[in-house]
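# Next come a sequence and a model predicted from it.
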Amino acid sequence: MSDRKPIRKAVFPVAGLGTRFLPATKAIPKELLPIVDRPLIQYAVDEAREAGIEQMIFVTGRGKTALVENFDIAYELEATMAARGKDLSVLEATRFTPGNLITVRQQEPMGLGHAIWCARAIVGDEPFAILLPDELMVGQPGCIKQMVEAYNEVGGNLVSVLEVPEEEVSSYGVIAPGAVNGALTEVKGLVEKPKMAEAPSNKIVSGRYILQPEVMRILKTQGKGAGGEIQLTDAMAQMIGQQPFHAVTFAGRRFDCGSKTGFVEATLALALERPDMGDEVRKIATRLLAQ
């Protein structure tokens, strides 16, 4: 029997200002912008729940109170809906068991590594997942569940990866691969935004991680890296060779909802798959493209 600790906690770095989506994000956190009719953050939370994660840790910043309120009980809304005989089940996914949503502030925008370090007291001495909500991962099962299943086999640290055309590697963090076993690839190194000719592979890190708590000790003393920020990639690179480190090639699709075109693509793709609206959206898209 394994003494491996289960993955019970997930960290969501949601402190960003969302400036690429201004003016829409002036008063609304970008994570609450809807893909069809579900906020972006809801997709990530549902993905974590599917994987058996119990405690969600939001690393927030100023102006993000609406993000937390989204997962609160809206008494007036529910009372009004109930009085009108409307179905309340549509709100079930926005509820947490009391105490299972925890928020911590990142007072300064000092990078992803710093955001994760802000959650150190809540993570404690347990391995934990990280989900970047901007990366919408669509698959059955979800990305984090695929990674938890891999973690139960090999332990250690894991990142999700996707294969991209070689000309796109310079936009992402890329793994230097070792032995391959099905969807699992041993990680020998991590390179942030390499030149195409120097990239060790075309497998890009895609916004999902399972890390051991030792990463917090590395982040505590880590200096600033690329862009003058504390980079998570730099801390993970120090753990390679010290602990098992693998990549899981995600069986599914990724949408970069940090960009406006990726956001539109995700909205269209998911709308087309909806049985309640897919046919109508397909007709609309066909008509628009014919103009």
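That came in fine, so what should we check first?

# Every contact and neighbour count from this point should use C-alpha atoms.
Noted.

# Who are the contact partners of G63?
27, 29 (Cα atoms under 8 Å, 6 or more residues apart in numbering).

# Give the helix, strand or coil label for it.
Of the three states, G63 takes coil under DSSP: H, G, I helix; E, B strand; the rest coil.

# For H246, see how far away it is.
Computed with Cα to Cα, to the nearest Å, the distance linking G63 and H246 is 36 Å.

# ok, now V14?
In this view, V14 and H246 are 25 Å apart by Cα to Cα.

# Just give me the neighbour total for the closest residue to G124 other than its chain neighbours.
The spatially closest residue to G124, leaving aside those adjacent along the chain, is P213, at 7.0 Å (Cα to Cα, 6 or more residues apart in numbering). Neighbourhood size, P213 [other Cα atoms under 10 Å]: 16.

# also this one, for the comparison:
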Amino acid sequence: MTQRIRKAVFPVAGLGTRFLPATKAIPKEMLTIVDRPVVQHVVDEARAAGIEHFVFVTGRNKAVIEDHFDMAYELDDTLAKRSKTRELEGLRADLPAAGATSFTRQQAPLGLGHAVWCARDIIGDEPFALLLPDMLHHTHGRGCLAEMMEAYDRHGGNHVAVAPVPEDQTHQYGIVGVEDVKAKVSKITHMIEKPARGTAPSNLHITGRYILQPTIFNLLAHQERGAGNEIQLTDSMIALSHQEPFHAVRFDGDIYDTGSKIGFLTANIAYALDRADLGPDLRAEIERLIER
């Protein structure tokens, strides 16, 4: 019987230099996709999948993320006095339960693997989910992590979300080889970070959603620095794959890298077009701009 996934890790210590000067005082994870911060969209995905405890690995100048997931008494009181019932109920619905959030510091920018390792004492000896807040997985069906949890319940072990990319772009991503490249869930046979052109085992790239066993922490503790002189999560996952099974879960929706300006702008448009209160008017404005 598989051990239930209760906790999820969110690495939010990055500097967001690609969005300066906007991110000089505001964490990149708090930039909004329509009217919700990027990190809130990812927490929504985790909560919908059944996650109960949210672990944020932060850095300097990220206190506003902690404030976002806390009560704002003055704001709540003002909304109540002004009869802003809908807005007040929305804030309360987003608020995690007491004790359901934890925050730990990554004091130095040593890579994703190091950020995950920083959460080891909070996660303990449990399997956990890992969600990269930059990567929004947009779908009209079940969320990406919910699909992964279902696959985990069937197969156990470790899981990563994957999606196809053009063959000429595989050298830009972490790539997996699988037993059945067309299957929704397939056992991973090979894993490589940014393969040289023409050497990728498939065109399926790792999309920023993971379910990992706690044994990854032991490997990360001794992981040597890799690409970019950072501790790379993929390097430890490759080592772990020699000990434990890994499965790829194919995500069939749209993925937006909000850490890039084009991805961020496109995500705003896509999410807004989906909303009944914004979509029709926005579509008309886009058509007007294109015609002009």
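Thanks, I have it. Quick caveat: nothing in here was measured; it's all calculated off a predicted structure.

# Any idea what the TM-score comes out to?
Scored against TM-score structural alignment, normalised by the length of structure 1, the superposed chains reach a TM-score of 0.97; 289 aligned residues with a Cα RMSD of 1.0 Å.

# Wait, the residue nearest to G124 of structure 1 touches I122, no?
No: counting by Cα atoms under 8 Å, P213 of structure 1 sits too far from I122 to count as a contact (10.8 Å).

# which neighbours do those two share?
If you check P213 of structure 1 and I122 against Cα under 8 Å, 6+ apart, no residue is contacted by both.

# hang on, isn't K9 of structure 1 packed against G124?
No: K9 of structure 1 lies out of contact with G124 (Cα under 8 Å); the separation is 10.0 Å.

# Neighbour count for those two, which is higher?
K9 (21 against 12).

# Spatially, which residue comes closest to the equivalent of the more buried one over in structure 2, not counting chain neighbours?
Taking TM-score structural alignment, the alignment pairs K9 of structure 1 with K7 from structure 2. Nearest residue to K7 of structure 2, sequence neighbours excluded (Cα to Cα, 6+ apart): H53, at 4.7 Å.

# Tell me, how many residues neighbour the one you found?
Going by other Cα under 10 Å, the residues that sit close to H53 of structure 2 add up to 22.

# who touches it in this structure?
When contacts are counted by Cα under 8 Å, 6+ apart, H53 of structure 2 is found next to 6-8, 100-102.

# hey, where'd the helices end up in the stretch 51-200 of structure 1?
For the stretch 51-200 of structure 1, the helices defined by DSSP state H, counting those that start in this stretch cover 65-69, 75-83, 112-117, 120-123, 143-154.

# on that earlier part again, can you tell me how far the residue nearest to K7 of structure 2 is from A108 of structure 2?
24 Å.

# Same check on E52 of structure 2?
For E52 of structure 2, the distance to A108 of structure 2 - Cα to Cα - is 28 Å.

# A196 of structure 2 too?
To A108 of structure 2, A196 of structure 2 is 29 Å away according to Cα to Cα.

# Same question for D121 of structure 2.
18 Å.

# What of R6 of structure 2?
27 Å.

# Mind checking which of those two has more residues around it?
Per other Cα under 10 Å, whichever of R6 of structure 2 and A108 has more neighbours is R6, with 18 against 12.

# so the more buried one touches G124, yeah?
No: the criterion here is Cα under 8 Å, and R6 of structure 2 misses it with G124 at 11.4 Å.

# still on that earlier bit, single out the most deeply packed of the helices of the stretch 51-200 of structure 1.
helix 112-117 (a mean of 23; mean count of other Cα atoms under 10 Å).

# who's in contact with that one?
11, 13, 15, 59, 106, 216, 219-220, 229-233, 235.

# Farthest-apart pair in those, please.
Spatial extent of the contacts of helix 112-117 of structure 1 (Cα to Cα) is set by the pair A15 and A235 at 20.0 Å.

# mind checking what A48 of structure 2 lines up with in structure 1?
That one, A48 of structure 2, aligns with E50 by TM-score structural alignment.

# R120 of structure 1 versus its match, what's the distance?
Taken as Cα to Cα, the span from E50 of structure 1 to R120 of structure 1 is 24 Å.

# now G189 of structure 1
Taking Cα to Cα, one finds G189 of structure 1 at 24 Å from R120 of structure 1.

# for I57 of structure 1, what are its contacts?
Listed by Cα under 8 Å, 6+ apart, the contact partners of I57 of structure 1 are 9-12, 101-104, 119, 122.

# Equivalent analysis for A8 of structure 2, please.
46, 51, 53-55, 128-131.

# Find the residue closest to it in space, skipping its chain neighbours.
The nearest residue in space to A8 of structure 2 (Cα to Cα, 6+ apart) is A129, at 4.4 Å.

# same question, P177 of structure 1
Here the residue nearest P177 of structure 1, using Cα to Cα, 6+ apart, is V187, at 5.0 Å.

# Return the residue of structure 2 aligned against the one you found.
Match for V187 of structure 1 (TM-score structural alignment): I188.

# From I5 of structure 2, how far off is its match?
Relative to I5 of structure 2, and taking Cα to Cα, I188 of structure 2 is found at 21 Å.
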